[in-house]
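Asks: Let's see this in three dimensions:
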Amino acid sequence: MKLSFRWYGDNDPVKLQNIKQIPDMKHIVSAIYDVPVGDIWPKERIADLKSSVEKEGLSLSVIESLPVHESIKLGEGSRDQLIENYKESLKNLGEVGIKTVCYNFMPVFDWTRTDLNYVLEDGSETLMYDNDVVKNLDPITTNLHLPGWDESYTKTEMSSLIRKYRTMTDDDLWDNLTYFLNEVLPVAVECDINLTIHPDDPPWSIFGIPRIIKTKESYEKLLNINNVKNNGICFCTGSLGCLEENNLPEMIRTFGDHIHFVHMRNIKRLGNHSFVETGHLSKEGSVDMKEVIKALKDINYKGTIRPDHGRMIWGETGKAGYGLYDRALGATYINGLIEGVDK
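Replies: Prediction:
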């Protein structure tokens, strides 16, 4: 298993010089963040990103993420050109030597939380999702902003998108994912790139909008679209762990050949679809992290693994969930689990 760390580029307060001091940390997960969604990623920009990582003695191992345009998810008329652009970006990534690309098919927004600064008993601050808050809000009628939302949308644009998605069923969204994968997977195979889909976060519908990547059955349906190895999974223990029905070790052993990227983090389920993010240790949350590593060992997983969201500890400030200190502790914990399982 290759230990890695998410880095948000030159503007990230967490520097590559800090990251490489974490024991056994040799791989970076990053992206190009200023290219508009739907535009082609220039090969020169990808090469520059790769070079900046390699100058610090690290390897750019995963692109997270290459975003999918909303018109593709909605199945709108412009999707064919946008998919062609996506193919070109994949080709450019392949030419620069990228082998793993993460994406998601979550409508409108990425991960959603109701509190970025929830205070745990030890005084650290973490991310929290309160379902009672979400179910009593309507982003169309309320001047609402929640973490994880795309900052580029105006209020009018977001309301329009939400109205469109509310007319769709889960099957409609699956149809559009199928259309997308049928187009891009041949390019991924040609370029020897593993596409890895991130599960929905949280893994259930919010605001009346469908979400489809959330359970074992979801992955079975995904692989029924195309069982080629490149149709891959980003296995996120935090997202999938929010649903008690998800047996994470069993899912790993079932879909092992298609898991090419792993996010390791812990959450504590609070009931009623609410949860709080905790430190990485098994005893602090609802996910048995050791059993996850044992399952990855059983499938002989050799891909990239990274500590995911961390708490803010020791007075650190910065991008919520993406500070240095607690993610470094998480990486060290993951190292210990891997060594313990190996020996």
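
Asks: can we go C-alpha only for contacts and neighbour counts from here?
Replies: OK.

Asks: can you give me the strands in the protein?
Replies: Assigned by DSSP state E, the chain shows strands spanning 2-6, 27-30, 59-64, 100-103, 115-119, 125-129, 194-197, 231-236, 259-264, 267-271, 274-277, 304-307.

Asks: So which of these is nearest Y153?
Replies: strand 100-103 (19.4 Å; CA to CA).

Asks: among the strands of the chain, which is nearest P186?
Replies: From the strands of the chain, taking CA to CA, the stretch that ends up closest is strand 231-236, at 10.0 Å.

Asks: Remind me what the closest one packs against, helices and strands.
Replies: For strand 231-236, the packing partners by 3 or more CA pairs under 8 Å, 6 or more residues apart in numbering; DSSP states H and E come out as strand 194-197, strand 259-264.

Asks: Using CSV, lay out the ones you listed together with mean neighbour count and distance to L161.
Replies: Output for the helices and strands packed on strand 231-236, formatted as CSV (neighbours: other CA atoms under 10 Å; distance: least, CA to CA, whole Å):
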stretch, mean neighbour count, distance to L161
strand 194-197, 26, 22
strand 259-264, 25, 29
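
Asks: Turn these into a markdown table, including distance to M128.
Replies: Below are the helices and strands packed on strand 231-236 laid out as a markdown table (distance: least, CA to CA, whole Å):
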| stretch | distance to M128 |
| --- | --- |
| strand 194-197 | 23 |
| strand 259-264 | 17 |
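
Asks: one more, for comparison:
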Amino acid sequence: MRMVFRWFGEGNDSVSLSEIKQIPGVEGIVWALHDIPAGEVWPLERIKEVKKQADEYGFHIEVVESVNIHESIKLGTKERDHFIANYIQTIKNLAAVGAKVICYNFMPVFDWVRTDLFGKLSDQSTALFYEKAKVENMDPIELVEKIATNPTYTMPGWEPERLDTLKELFATYQSITEKDLMDHLQYFLEKVIPVCEAHDIKLAIHPDDPPWPVFGLPRIVTTQKQLQEIMNLVDSPYNGITLCSGALGVREDNDIVAMIQQFQDRIPFAHIRNVELRENGDFIETSHRTEDGSIPIDQIIKAYHDIDFQGYVRPDHGRHIWNESCRPGYGLYDRALGIMYLWGLWDAYQQLNGKDESNVTNTFEFEK
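Replies: Predicted coordinates:
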């Protein structure tokens, strides 16, 4: 596995590239141009700026998260071809600097949903928290205003400008079914996957988070069956999955290990995180350690090891620990701890299989 680390850019992240460089085994950053609205072309010059910043620390920028899909594409409106053409140009621009994977999602209106950015854990750390009853009884506008206006950092997928069209979008989606949304995804993939094949860059769809309908909006990336359906829409290795253990794992009927085995040739990128599931349907994110949550992280790493996974992996959301002031879910300390736990498991499986070689990049170089 190839370890990468999500970074939100200079001036937009509490974590610096110099700090990421000190985490053993990290070879690249997972990045995006977060200020470019969905549907607009990412300028090549801006992309090259990020590459230059990464090059200074020896990082690659091969994984992009995310190039967001314009709502016209999801809704299947007459304007969608214009925005698909823009997406295609962005793919070409990213390929020009060596990008290999584009993570994206097809969630209507907004991305992930949580009710508390700083839920309290028993060890007094905090983490992203989802309260089932609160979501079922909450006005979605209220929730969006709470997250989109977070005073510390703009939260990807909850940008403040979304507030301007939110009520209109909710009304528009009332007539969109899951089948409609799947058809619109197929239309998009049939247009862009040939471009991806020509430029050697893979699309990797992220699961819905959480993986069930929220606020009456359709969701189509929630189960193993739906993932297979999406892979069948355009049967190409360039139509892939960002397999997120935390997003999919909050459904007890989802078997992440089975998914790794089934989709092993279609997973260019993986998110790994742990979640504590509660009997009332709530869940809160935890450390990556297997025993601290409900997701079998040890078995997930073993499954990746067993298939000799060569794709990219990043530690997903972490707790907020040691009084760190950071973007919710994206501090330095707990994600760095998570990386070391993942490498520890990987190295242990290497030894158990009698392999002496390691694919961990050596980041320690003595100054001359």
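
Asks: TM-score for these two?
Replies: The TM-score (TM-score structural alignment, normalised by the length of the first structure) is 0.97; 342 aligned residues with a CA RMSD of 1.3 Å.

Asks: can you list the strands of the first structure in TSV and add distance to K73 of the first structure?
Replies: Formatted as TSV, the strands of the first structure follow (distance: least, CA to CA, whole Å):
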stretch	distance to K73 of the first structure
strand 2-6	26
strand 27-30	23
strand 59-64	18
strand 100-103	12
strand 115-119	27
strand 125-129	25
strand 194-197	14
strand 231-236	17
strand 259-264	23
strand 267-271	28
strand 274-277	27
strand 304-307	27
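
Asks: Okay, S325 of the second structure and V113 of the second structure: tell me how far apart.
Replies: Using CA to CA, to the nearest Å, we find S325 of the second structure at a distance of 21 Å from V113 of the second structure.

Asks: more crowded one of the two?
Replies: Ranked by neighbour count (other CA atoms under 10 Å), S325 of the second structure and V113 place V113 first, with 21 against 14.

Asks: State the distance from the aligned partner of that one in the first structure to D192 of the first structure.
Replies: Counting by TM-score structural alignment, V113 of the second structure lines up with T112 in the first structure. Distance, T112 of the first structure to D192 of the first structure, using CA to CA: 32 Å.

Asks: and what of P249 of the first structure?
Replies: 27 Å.

Asks: on that earlier part again, out of the strands of the first structure, flag the one nearest N182 of the first structure.
Replies: strand 231-236 (10.1 Å).

Asks: Could you report the neighbour count for S236 of the second structure?
Replies: S236 of the second structure has 15 neighbours, counted by other CA under 10 Å.

Asks: oh sorry, the question was meant for K48 of the second structure
Replies: Counted with other CA under 10 Å, K48 of the second structure comes out at 15.

Asks: Check the one 5 residues further on too.
Replies: As a burial measure, Q53 of the second structure scores 16 neighbours (other CA under 10 Å).

Asks: now swap in the one 10 residues further on and tell me
Replies: If you count neighbours by other CA under 10 Å, V63 of the second structure ends up with 27.

Asks: before we move on, what about the one 5 residues further on?
Replies: Neighbouring residues of N68 of the second structure were enumerated by other CA under 10 Å; the total is 23.

Asks: For S72 of the second structure, see how far away the residue nearest to it when sequence neighbours are not counted is.
Replies: Distances taken as CA to CA, 6 or more residues apart in numbering place A38 nearest to N68 of the second structure, at 5.3 Å, with adjacent residues excluded. A38 of the second structure sits 10 Å away from S72 of the second structure, going by CA to CA.

Asks: same check, this time on I205 of the second structure
Replies: Relative to S72 of the second structure, and taking CA to CA, I205 of the second structure is found at 18 Å.

Asks: what do you get for Y57 of the second structure?
Replies: 38 Å.

Asks: once aligned to the first structure, how far is the lengthiest helix in the second structure on average?
Replies: In the second structure, with assignment by DSSP state H, the single longest helix is helix 178-199. Compared with the first structure after fitting, helix 178-199 of the second structure has a mean deviation of 0.5 Å; criterion: mean CA distance after the TM-score superposition for the first structure.

Asks: Now do that helix against strand 239-244, angle only.
Replies: Helix 178-199 of the second structure and strand 239-244 are oriented at 110 degrees to each other (axes from the mean of the first three to the mean of the last three CA atoms, to 10 degrees).

Asks: Pull up the aligned stretch in the first structure for helix 178-199 of the second structure.
Replies: Using TM-score structural alignment, helix 178-199 of the second structure pairs with 170-191 in the first structure.

Asks: List of residues touching the matching stretch?
Replies: 72-75, 83, 86-87, 90-91, 94-95, 105, 194-195, 210-212, 225-226, 230-231 (CA atoms under 8 Å, 6 or more residues apart in numbering).
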